[in-house]
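**Q** model this:
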Amino acid sequence: MNTADVDALLSPAGRALLTELAGTTDADPVALAARLRRAGHDPALAALATTQSRLRARAAAKFGERAAGLLFTATGAEQATRAVVAREHARRFAAAGVQRVADLGCGVGADSLAFLDAGLAVLPVDADPVTAAVAEHNLGVPVRCEDVTAGVVDELGPGDSAWFDPARRTSGGRRVFDPEATSPPLSFVLGTAARVPATGAKLAPGLPHELVPAGAEAQWTSVDGEVVECALWCGPLAVPGTGRSARVVRGDAHGVTAHELDDTDLPVAEVGAVGGYLHEPDGAVIRAGLVGRVAADLGGRLVDETIAYVTTDAAVSSPLVRSFRVLDVLPFGLKGLRAHLRSLDVGPLTVKKRGTAVDPDQLRKQLGLKGSRPATIVLTRVAARQSVLVVDPLS
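**A** Okay, here's the model as predicted:
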């Protein structure tokens, strides 16, 4: 897609065709294309609008009903911040008392939409002309098309803040993991924070803890079990005294809930024998290094000092963990495990693992189970020994 394509989609004919295509994403593509040709639609515009309609449908998982009125690039739809997460970003900036947010690397405008909804002024900037054109439509405000390192930060003054969403893929689409290989690099973000105290950034979940600067807060967020980001909050955006935190967001038919915990007075987790229940902390909790807090809050202990599994003797529940009833604890060994599972008439097998190099698919083939009952096993270390836990999921 190029800027001319964006103009075509926003023309009266393009808008009308997008409206006509709403709700057709499940239609057979060949039949849909034939119908559009018979109706006399320009083939090039029809192809653009059909692709855009599918992108909108895909983006509805992140934006809800709002996606139906937005434009997307394929990359933008994939990488855009979920609305439920963007609202928390906006809350942080609003609570800090800033007046305007420079959204540096705004993409299709997901975060800027939340900033505007929160009553904040925005200065959206993106280096890609097509993305900038799409964002300008989505936001209804001018979007500057330029490299965010080219000087826009120097224009920020009192009452302004900065928000970065560094690109984490190369021009060839390869994902990069080094924070200094992103665009802009982490060093530029931190340099901005030295000049503009209210600076935040959406970083990859793999951010090493040692890269979190003193006085800043790194918050790992998960949505329905998927870790989606590590947000770095500097200056007045950070919670005082907090270096690492986790935010666990879950949604159901009753709405969205969020649960938070941080590293304030972080307890040292006890290690002990496997009890009657096993608990797998949410990925955001693990990334933030807060498993010890969850273990203490549950009245539990770790099965091994290096493994993020918590065990308790009694049943407990928490939105921060997935829980299992422990049925058996076995030393790891293919022959013994096969005999045990066959004695239980196990067929379909769910394999969870942590702290082991065993390949689950290969293990299933080696076990050769032909039974009728499903089962779940956990491959992990218990007191530094490779072990197998046969468990029953509770949540």
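**Q** contacts, neighbours, all on C-alpha from now
**A** Noted.
**Q** what's the neighbour count on Arg82?
**A** Summarising burial for Arg82: neighbours were counted as other Cα atoms under 10 Å, giving 19.
**Q** contact partners for the closest residue to it other than its chain neighbours?
**A** Beyond its immediate neighbours in the sequence, the residue positioned closest to Arg82 (Cα to Cα, 6 or more residues apart in numbering) is Lys62, lying 4.5 Å away. The contact partners of Lys62, taken as Cα atoms under 8 Å, 6 or more residues apart in numbering, are Ala80, Thr81, Arg82, Ala83, Val84.
**Q** before we move on, what about Phe332?
**A** Each residue near Phe332 by Cα under 8 Å, 6+ apart is listed here: Leu379, Gln386, Ser387, Val388.
**Q** same question for His41.
**A** Listed by Cα under 8 Å, 6+ apart, the contact set of His41 is empty.
**Q** and Thr3, by the same measure?
**A** Taking Cα under 8 Å, 6+ apart as the criterion, Thr3 is in contact with Pro129, Val130, Ala133.
**Q** to compare against the first, here's another:
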Amino acid sequence: MDAAELVELLTPEGLRLLDSLPAYESKDDVVKAVATLRAAGHSPALVAAVLSQSKLRARAVSKFGPFAERMLFTEAGLEQATRLGVAARHAGRFRAAGATRIVDLGCGIGADALAMAAIELTVTGVERDEVTAAVASYNLAPWPNASVVHSAAEDFDLAGYDAAWLDPARRSEKGRLRDPHDWSPSLDFAFGLAERMPVGVKLGPGIDRGLIPEDAEAQWVSVDRDVVELGVWFGALARPGIRRSALIIRSDGGSDELTAPGDSPDVEVGTLGRYIYEPDGAVIRARLIGDLARSLGATMVSDDIAWLTADAAIDTPFATRFEVIERMPLDEKHIRRELSARGIGTLEIKKRGVDIDPAAFRKRLSLRGDGTATLVLTRVAGRRVALLARRD
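**A** As a prediction, the model looks like this:
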């Protein structure tokens, strides 16, 4: 969204028109809406602006729920915005640390600032991009304890603030920025603030672990098995004795957490048992597979393969359990015959440690039948195997 489009939106006519639109569902709806709105006398620019926002609001529901119906978005801002349930946990950490005046440096469209304001913290969002700052101001308008300043994070005066939150922009108009020095603000700036005040920094979960300072708490977060972020916490925002954490958030809003003072050592490779366990991605990223294995009485299926195996069926929020039906050689013809004999027509394929394209592999299996199963293509004790399994 550019400035001209925002000007069209931020008028009484624009906002009334946007709020009057039905929920966006398909491209066919857009074609009909354009014709209807143009016939009603609305300008092409206004029609384009409201329909663009309608599409973004529909996409935003997965992150913001019903709040999305009254928010404005930019494409890039929505992509990087924190899910509201995760932002609420960020805000709770600031409150638990006793911080009351927070500066959100690089606030984007205001997702984290919104969560902070909702629990009565005073928050100032700082945003370098003028259009994004205006969108954040609109989104935070219902909260008198929230404000937005159009400024570069590096230029903002931090006097009077208890703590800082940063979500550095990691994309430009040309695409993803690989070098942390090119982020806005840079990673050096973000981590450097920890020398002055308690700081929390949101990063992508796949960041080079060597960049994480030793004195920080690193928490990987997954939502419904999708790893969404790495939070790096300093000072009073970091919990004593915890340096590695995997936070698992469920769709019902509940959560479970695995914590440790550091990376946990792996367990040994063992014999394939009745069950295999696929650790949640946050546990894998946090390198807490060893601690999870010990809690399950499990062993590794192979060196450098992030799957566990055991004979016992133990429920855990930190891994998905599968019962092994049959172990087979990783031979396409053999697998095809076995699936055909069992009438498997719906097959989930998982792979780890083997160079196979699951989608192409599935097409070659000529699946037929009413049965369902999971096929795990991996290595067991170093050997390539196929494990026919069912979700337990």
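**Q** ok, back up a step: host element of the residue nearest to Arg82 of the first structure?
**A** Assessed by DSSP states H and E, Lys62 of the first structure sits inside helix 43-63.
**Q** what span of the second structure is that helix aligned with?
**A** Helix 43-63 of the first structure corresponds to residues 44-64 in the second structure, going by TM-score structural alignment.
**Q** how big is the offset of that stretch relative to the first structure?
**A** Once superposed with the first structure, the aligned residues differ from stretch 44-64 of the second structure by a mean of 1.4 Å; criterion: mean Cα distance after the TM-score superposition for the first structure.
**Q** can you give me the buried ones in that stretch?
**A** Buried residues in stretch 44-64 of the second structure, counted by 16 or more other Cα atoms under 10 Å: 46-57, 59-60, 63-64.
**Q** now swap in stretch 237-251 of the second structure and tell me
**A** Along stretch 237-251 of the second structure, the positions that meet the burial threshold by neighbour count (16+ other Cα under 10 Å) are Leu237, Ala238, Ile242, Arg243, Arg244, Ser245, Ala246, Leu247, Ile248, Ile249.
**Q** if we can go back for a sec, of the contacts of Thr3 of the first structure, closest to Pro179 of the first structure?
**A** Pro179 of the first structure has its nearest neighbour among these in Pro129, at 24.4 Å by Cα to Cα.
**Q** and the residue lying closest to Val30 of the second structure once chain neighbours are set aside, how far from Leu18 of the second structure?
**A** Here the nearest residue to Val30 of the second structure in space, its sequence neighbours aside, is Leu51; by Cα to Cα, 6+ apart that works out to 7.1 Å. The span separating Leu51 of the second structure from Leu18 of the second structure equals 8 Å under the rule Cα to Cα, to the nearest Å.
**Q** which residue is the nearest non-sequential neighbour of the aligned residue in the second structure for Arg175 of the first structure?
**A** Aligning on TM-score structural alignment places Arg175 of the first structure opposite Arg176 in the second structure. Nearest residue to Arg176 of the second structure, sequence neighbours excluded (Cα to Cα, 6+ apart): Arg170, at 6.0 Å.
**Q** isn't the one you found up against Ser186?
**A** No. Counting by Cα atoms under 8 Å, Arg170 of the second structure does not reach Ser186; the two are 9.1 Å apart.
**Q** find residues that contact each of those two.
**A** Counting by Cα under 8 Å, 6+ apart, the common neighbours of Arg170 of the second structure and Ser186 are Pro180.
**Q** tell me which residues are up against the helix or strand hosting Ala193 of the first structure.
**A** With secondary structure defined by DSSP H and E, Ala193 of the first structure is part of helix 186-195. Residues lying outside helix 186-195 of the first structure but in contact with it, judged by Cα under 8 Å, 6+ apart, are Thr149, Val153, Ala162, Phe164, Pro179, Glu180, Thr199, Gly200, Ala201, Cys234, Gly235.
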